[in-house]
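In: Sequence and predicted structure below; questions after.
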Amino acid sequence: MNRRLRTALVASAALSAGLLMTACESGSTDAADKTGTASSAAPTPTPSAARGGGSGGDDAGKTGPSKADGGGKAQGTSSSPAGSGAAGKSGYGQSCGTNDLQWSVKPMTQAGGYYQVSVKAKSGITCVLPAGLPVFAFGSGGTQARPAEQVAGEEITLTGDRTAYAGVTPKSTNSDAGTEYSTVIASVSEDDPNPLSLHVGSVTVDKPLTTNWHTDPADAVPFTS
């Protein structure tokens, strides 16, 4: 009876020891699993978080929009509306300036000889020739042409191939007096800051005359009476 009891106790002790070891191993495994799970579940810090809200670091090299720009608008971009290039051209829809026009001059034999000056707007420009007399002055001495017409001209809108004409006679007198010049200084108006030179060859100038601008070249003949 005592031997059976001892055998049972030994068996019970062995069983308890085995259960204890199994529990310890299970606990260690669970702890390891919990540790691993907790470790893997921890979020990896992002570059922006590591930089403390995006200041410094790689943000210094960014070229795209940022909240600091205000409303997501990229710095350095133009605020002009699309398609505004034409409206920004010199003379567009306004009074013509001398440099808004293409100028040409050719000698004519009618009315004792004169020069026909023609102008048209440069490509992409629409402008209005003023009703005032065009300004033509011969040579460096500035012998300016006087009006050949008694009535002021009208405004002329130039665009595309539309052309305006003015006639300039270098000599309106019948005497032999005069001064030799080879260029005409031309501009749209007295206060135009960009006059240009038109080469006319050697010509005797004495009390020159000019017509107004006309759309018909036949009307731009400076008759002298």
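Out: Looks like it arrived, so ask away. Just so it is clear, the structure is predicted and the values come from calculations on it, not from any experiment.
In: contacts and neighbour counts: CA atoms only from here.
Out: Fine.
In: From residue 24, how far out is residue 15?
Out: Per C-alpha to C-alpha, to the nearest Å, residue 15 is found 14 Å from residue 24.
In: That should have said residue 176, apologies.
Out: Per C-alpha to C-alpha, residue 176 is found 134 Å from residue 24.
In: which helices and strands does the helix or strand containing residue 168 pack with?
Out: Element membership of residue 168, judged by DSSP states H and E, is strand 164-169. Under the contact criterion of 3 or more C-alpha pairs under 8 Å, 6 or more residues apart in numbering; DSSP states H and E, strand 164-169 touches strand 114-121, strand 209-210.
In: let's see it at 10 Å
Out: strand 101-108, strand 114-121, strand 146-147, strand 156-158, strand 209-210 (3 or more C-alpha pairs under 10 Å, 6 or more residues apart in numbering; DSSP states H and E).
In: For this structure, which segments are assigned as helices?
Out: All helices of the chain, identified by DSSP state H, fall at 2-41, 47-50.
In: Make a markdown table out of those helices and add distance to residue 186 and mean neighbour count.
Out: Output for those, formatted as a markdown table (distance: least, C-alpha to C-alpha, whole Å; neighbours: other C-alpha atoms under 10 Å):
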| stretch | distance to residue 186 | mean neighbour count |
| --- | --- | --- |
| helix 2-41 | 84 | 11 |
| helix 47-50 | 66 | 12 |
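In: got those as a markdown table, with distance to residue 127 columns?
Out: Below are those laid out as a markdown table (distance: least, C-alpha to C-alpha, whole Å):
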| stretch | distance to residue 127 |
| --- | --- |
| helix 2-41 | 73 |
| helix 47-50 | 56 |
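In: do you know which of the ones you listed lies nearest residue 113?
Out: With C-alpha to C-alpha, the closest approach to residue 113 among the helices of the chain belongs to helix 47-50: 82.9 Å.
In: ok, so what distance separates the most centrally placed residue in the chain from residue 124?
Out: Nearest to the geometric centre of the chain sits residue 85, at 5.7 Å (C-alpha atoms, centre = their mean). Going from residue 85 to residue 124 by C-alpha to C-alpha gives 10 Å.
In: Structure two is appended below for comparative analysis:
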Amino acid sequence: MNRRLRTALVVSAALSTGLLMTACEGGPADAAGKTGTASSGTPADPAAAATATPGAAQDGGAAKTGPSTADGGGKAEDRSSSSGGDSAAADKSGYGQGCGTNDLQWSAKPMTQAGGYYQVGVKAKSGITCVLPAGLPVFAFGSGGTQAGPAEQVAGEEITLTGGKTAYAGVTPKTTDGDTGTEYSTVIVSVSEDDPNPVSLNVGSVVVDKPLTTNWHTDPADAVPFTS
């Protein structure tokens, strides 16, 4: 009986020891698992973590890419639009603006009507569109600069020149009787008095005394400088 009792006690002690060791191993493992989860603060599910990471990267990319693309697109359009207007202005000097003397092709043709005068014609050079001012053209004969006065009392109208459209003005070199006057062979012409690029036209030999000029007209018949 004593031997059996001792054997039973030994077996019972061994079983108790095993159970205690098993419980101790499970406890720390669980505690460690809980502690690790709480301290890391990251999702336990790897799939959830993978989903969150691309989402954050996508948002970041959108934040950088979105405004950059929009700004770039806007600027490109502005540049394209701005580039189109600048290119046109560069190719067409004076485009849509007031005509400068050097924007025009000038000609002077002697006419016998109204006692003799010169029909001066202007048209825009190739690729240019510009507006002739309503004021009188400037005609000054020879080196003495004898300037033509107005043959019309009413100011003319602005004329837009483009392509082959021509405007005309008539200038009478001599409006006085008798043999008075000075002989010249050239006339200096310009669109306005402050134009820095006047043009010299050859008119042959002509006597000049108190010259007169008309305004610009699109019909050459309206550009005859009648003096009476």
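Out: The structure has been received and is ready for your questions. Computed from a predicted structure; not experimentally measured.
In: Just give the TM-score of the two.
Out: In this superposition the chains share a TM-score of 0.64, using TM-score structural alignment, normalised by the length of structure 1; 149 aligned residues with a C-alpha RMSD of 1.6 Å.
In: Just give me the match in structure 2 for the residue nearest to the centre of structure 1.
Out: Matched to structure 2 by TM-score structural alignment, residue 85 of structure 1 sits across from residue 87.
In: cool, and residue 145 of structure 1?
Out: Residue 145 of structure 1 maps onto residue 148 in structure 2, by TM-score structural alignment.
In: Going by neighbour count, list what's buried in stretch 212-221 of structure 1.
Out: 212-215, 217, 220-221 (16 or more other C-alpha atoms under 10 Å).
In: got these as CSV, with distance to residue 129 of structure 1 columns?
Out: Listed next are the buried residues of stretch 212-221 of structure 1 as CSV, based on distance: C-alpha to C-alpha, whole Å:
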residue, distance to residue 129 of structure 1
212, 10
213, 8
214, 10
215, 11
217, 16
220, 15
221, 19
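In: Return the two entries of these that lie farthest from one another.
Out: Spatial extent of the buried residues of stretch 212-221 of structure 1 (C-alpha to C-alpha) is set by the pair 215 and 221 at 12.1 Å.
In: Need the residues touching each of the two.
Out: Here residue 215 of structure 1 and residue 221 share the contacting residues 165-166, scored by C-alpha atoms under 10 Å, 6 or more residues apart in numbering.
In: Can you report how many residues neighbour the match of residue 145 of structure 1?
Out: Neighbours of residue 148 of structure 2 under the rule other C-alpha atoms under 10 Å: 23.
In: Based on its surroundings, how many neighbours for the residue lying closest to residue 92 of structure 2 once chain neighbours are set aside?
Out: Leaving aside its chain neighbours, residue 92 of structure 2 sits nearest to residue 128 (4.9 Å; criterion: C-alpha to C-alpha, 6 or more residues apart in numbering). The burial count assigned to residue 128 of structure 2 is 22, neighbours taken as other C-alpha under 10 Å.
In: what's the counterpart of residue 128 of structure 2 in structure 1?
Out: Residue 128 of structure 2 maps onto residue 125 in structure 1, by TM-score structural alignment.
In: quick one: its match from residue 10 of structure 1, how far?
Out: Going from residue 125 of structure 1 to residue 10 of structure 1 by C-alpha to C-alpha gives 114 Å.
In: cool, residue 2 of structure 1 as well?
Out: 12 Å.
In: joint contacts of the two?
Out: With C-alpha under 10 Å, 6+ apart, residue 2 of structure 1 and residue 10 have no common neighbours.
In: quick one, strands of structure 2?
Out: Secondary structure of structure 2 (DSSP state E): strands located at 97-98, 104-111, 117-124, 130-132, 138-141, 146-147, 149-150, 159-161, 166-172, 182-190, 199-208, 212-213.
In: mind putting those strands in JSON lines, mean neighbour count and distance to residue 11 of structure 2 included?
Out: Output for the strands of structure 2, formatted as JSON lines (neighbours: other C-alpha atoms under 10 Å; distance: least, C-alpha to C-alpha, whole Å):
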{"stretch": "strand 97-98", "mean neighbour count": "16", "distance to residue 11 of structure 2": "116"}
{"stretch": "strand 104-111", "mean neighbour count": "17", "distance to residue 11 of structure 2": "124"}
{"stretch": "strand 117-124", "mean neighbour count": "23", "distance to residue 11 of structure 2": "122"}
{"stretch": "strand 130-132", "mean neighbour count": "22", "distance to residue 11 of structure 2": "118"}
{"stretch": "strand 138-141", "mean neighbour count": "24", "distance to residue 11 of structure 2": "134"}
{"stretch": "strand 146-147", "mean neighbour count": "20", "distance to residue 11 of structure 2": "140"}
{"stretch": "strand 149-150", "mean neighbour count": "18", "distance to residue 11 of structure 2": "140"}
{"stretch": "strand 159-161", "mean neighbour count": "21", "distance to residue 11 of structure 2": "121"}
{"stretch": "strand 166-172", "mean neighbour count": "26", "distance to residue 11 of structure 2": "128"}
{"stretch": "strand 182-190", "mean neighbour count": "19", "distance to residue 11 of structure 2": "130"}
{"stretch": "strand 199-208", "mean neighbour count": "16", "distance to residue 11 of structure 2": "131"}
{"stretch": "strand 212-213", "mean neighbour count": "26", "distance to residue 11 of structure 2": "140"}
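In: ok now stretch 96-110 of structure 2, how far from the chain's centre?
Out: A distance of 27 Å separates the centroid of the chain from that of stretch 96-110 of structure 2, by C-alpha atoms, centre = their mean, to the nearest Å.
In: no no, stretch 172-180 of structure 2
Out: On C-alpha atoms, centre = their mean, the centre of stretch 172-180 of structure 2 falls 52 Å from the chain's centre.
In: One more: stretch 138-146 of structure 2?
Out: On C-alpha atoms, centre = their mean, the centre of stretch 138-146 of structure 2 falls 41 Å from that of its chain.
In: what's that stretch in contact with?
Out: Outside of stretch 138-146 of structure 2, the residues within contact range by C-alpha under 10 Å, 6+ apart are 120, 147-150, 171, 173, 182-195, 198-203, 206-213, 215.
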